[in-house]
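**Student:** The sequence isn't on hand, but the structure is:
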C-alpha cells in the first residue's frame, strides 16, 4: 500500500475532492477530524493546551473553542508553533494507526488529507504522491469569509498564515484546479484517481513485507527446532 497526500490552501476545496475519493472506494484519513479527536476533553493534548493557552480558549463544557484558539495562533507565529508541537505528535500517531489498519485490509493506496503538509514537512517522506487543490485567490477569500463568517481582514490573515498556493502547486505531483464547476472538479479528480490506480507500487511494498515476514517465520522455525534438538534426551 502506498500513501497519497492531499493538501492545498484553506477554503480551496480539499473536502470536495476527498469526498469524491471516498465515493470511488478510496479511504481518506482526514487530519482535521483526527485533530478534533486528539483534543477531546481529558486527552493528553487537551491537558497540554489548557496548560499552555489557559482556560479562555475552552468552552464551558470543557471542549476546545477552536474559533478562539484560531484567533490566538493566527496572530502569533510562536504560539502557532507551540500548538503544532503539542498536537502534531498525537495526530500523526493516530493517522499512522489508521493507515496500518487499511494496509491490513488490503487497500492498494490511501489518501491522507493534510492541510499543513508543506508547512510542517513531517509527512512528506512517507508519501508516494501529492495532490494539491487550488483555486483563484479572490475565490478562496470569498469562500473562507462565507464559510467561517469572519471579516475580510481576518480571512486574509488566515490565508497568509499558510504557504502560497503557487508554491504548493510547484511541489505537487497532481494539481486540481477548483475554481470552476463541481463537474469540472469531479472530472479532474477522477482522472487523478485513474492514474493512481494504474500504479503498481503497492505490489512492491507487499512483496517486500511478505519477504520480511517469511524470513522472520523461517528464522523462528529454525530457532525452535534448534532449541528442541538441544534439549537432553529423556531416558
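**Tutor:** Okay, I see it. Small disclaimer: the values here were computed from a predicted structure and weren't measured. Numbering: from 1, shown residues only.

**Student:** Please count neighbours and contacts with C-alpha atoms only from this point.
**Tutor:** OK.

**Student:** which residues of this structure fall in helices?
**Tutor:** Secondary structure of the chain (DSSP state H): helices at 14-23, 31-38, 44-53, 66-74, 77-104, 117-120, 137-148, 152-160, 165-170, 182-198, 201-230.

**Student:** Tell me which other helices or strands the longest one touches.
**Tutor:** To tie it back to what came earlier, the one meant is helix 201-230. Counting contacts by 3 or more CA pairs under 8 Å, 6 or more residues apart in numbering; DSSP states H and E, helix 201-230 packs against strand 2-8.

**Student:** switch to 6 Å and redo it
**Tutor:** Contacts defined by 3 or more CA pairs under 6 Å, 6 or more residues apart in numbering; DSSP states H and E place helix 201-230 against no helix or strand at all.

**Student:** Below is an additional structure, to be compared with the one above:
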C-alpha cells in the first residue's frame, strides 16, 4: 500500500499505528535521509550540484539550508530530485524484495501523487488534516509559517491526493479518532490481503 499526505498531515502517526498492528513500513523520508548521509555518493552529488552552502560544519547535509533553496525554486527542486529519486527508488526496491510474502507492506511516501507512482500500488491511503492544523504542527517542529506554506505549495493539493486515494484517513481530530480510523483501515487491508491470497 502507498501511504501519502501533505506535510504536517500526520502520515508518521498513521504509519506507526499500522506498524504496531504488524505492517512492514518502508519510510521514504528515512531512506531519503540515508542516501545523502555523510560519506555517501548521494551527498557528494548534492554538494557538487548545490555547493558548500548546503553543507553543515561537520560535512553532513544541512537539510534546512537545502530546503530553503529547493522549496523556493522549482528548477532547483527538480535538480535535487534528479539526484536523489533514483537512489531512493533503488533502495526502496531492495527493501521491498526482502519482505516476507503474504504480509502487508506500507510504503510511506510523501510525494506519491507528485511522482505519478499511484498505479504501482495495490491501493493508496491518503492522510488529511486541515491546513491551519498542519501549520500549527509544523510550527511545533520549528518550521516557520512561510517555509511551511512554501513546502505545502510545492506538493499536490488535497483534491489531487483525494482523487488518487482508495482510502482516506481524516487526521484532524483526536488521537482516539485516529486510532479508530486506523483500526477500520487495518481491517480493510486484511480483507483485501486475504482476497488477493485466495485469488492466487
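**Tutor:** Now that the structure is in, tell me what you want to look at. Keep in mind it's a predicted model, so treat the numbers as computed, not measured.

**Student:** still on that earlier bit, adding mean neighbour count and distance to residue 60 of the first structure as columns, could you present the helices of the first structure in a markdown table?
**Tutor:** Formatted as a markdown table, the helices of the first structure follow (neighbours: other CA atoms under 10 Å; distance: least, CA to CA, whole Å):
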| stretch | mean neighbour count | distance to residue 60 of the first structure |
| --- | --- | --- |
| helix 14-23 | 17 | 30 |
| helix 31-38 | 16 | 17 |
| helix 44-53 | 16 | 13 |
| helix 66-74 | 15 | 13 |
| helix 77-104 | 15 | 21 |
| helix 117-120 | 16 | 32 |
| helix 137-148 | 15 | 21 |
| helix 152-160 | 16 | 25 |
| helix 165-170 | 16 | 37 |
| helix 182-198 | 14 | 39 |
| helix 201-230 | 12 | 47 |
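
**Student:** To residue 127 of the first structure, which of those lies closest?
**Tutor:** helix 117-120 (10.3 Å; CA to CA).

**Student:** Could you give the residue range in the second structure aligned to that closest one?
**Tutor:** The aligned range for helix 117-120 of the first structure in the second structure is 112-115, by TM-score structural alignment.

**Student:** Kindly state which residue of the first structure is aligned to residue 18 of the second structure.
**Tutor:** Per TM-score structural alignment, residue 18 of the second structure is aligned with residue 21.

**Student:** count of residues packed around residue 115 of the first structure?
**Tutor:** 20 (other CA atoms under 10 Å).

**Student:** show me what contacts the closest residue to it other than its chain neighbours?
**Tutor:** Distances taken as CA to CA, 6 or more residues apart in numbering place residue 7 nearest to residue 115 of the first structure, at 5.0 Å, with adjacent residues excluded. Neighbouring residues of residue 7 of the first structure by CA atoms under 6 Å, 6 or more residues apart in numbering: 114-115, 132.

**Student:** Any figure for the gap between the match of residue 18 of the second structure and residue 36 of the first structure?
**Tutor:** Look at residue 21 of the first structure and residue 36 of the first structure: by CA to CA, to the nearest Å, they are 22 Å apart.

**Student:** swap in residue 88 of the first structure?
**Tutor:** Going from residue 88 of the first structure to residue 36 of the first structure by CA to CA gives 12 Å.

**Student:** next one: residue 155 of the first structure
**Tutor:** Distance of residue 155 of the first structure to residue 36 of the first structure, given as CA to CA: 22 Å.

**Student:** now do residue 73 of the first structure
**Tutor:** Note on residue 73 of the first structure: its distance to residue 36 of the first structure, by CA to CA, is 16 Å.

**Student:** With residue 163 of the first structure instead?
**Tutor:** In terms of CA to CA, residue 163 of the first structure sits 23 Å off from residue 36 of the first structure.

**Student:** Next: residue 108 of the first structure.
**Tutor:** 27 Å.

**Student:** do residue 44 of the first structure as well
**Tutor:** According to CA to CA, residue 44 of the first structure and residue 36 of the first structure sit 13 Å apart.

**Student:** same check, this time on residue 172 of the first structure
**Tutor:** Distance from residue 172 of the first structure to residue 36 of the first structure, by CA to CA: 27 Å.

**Student:** Residue 90 of the first structure too?
**Tutor:** Plainly put, residue 90 of the first structure is 11 Å away from residue 36 of the first structure if you go by CA to CA.

**Student:** list residues touching both of those two?
**Tutor:** With CA under 6 Å, 6+ apart as the test, residue 90 of the first structure and residue 36 reach no residue in common.

**Student:** How far off centre is the match of helix 117-120 of the first structure?
**Tutor:** 10 Å (CA atoms, centre = their mean, to the nearest Å).
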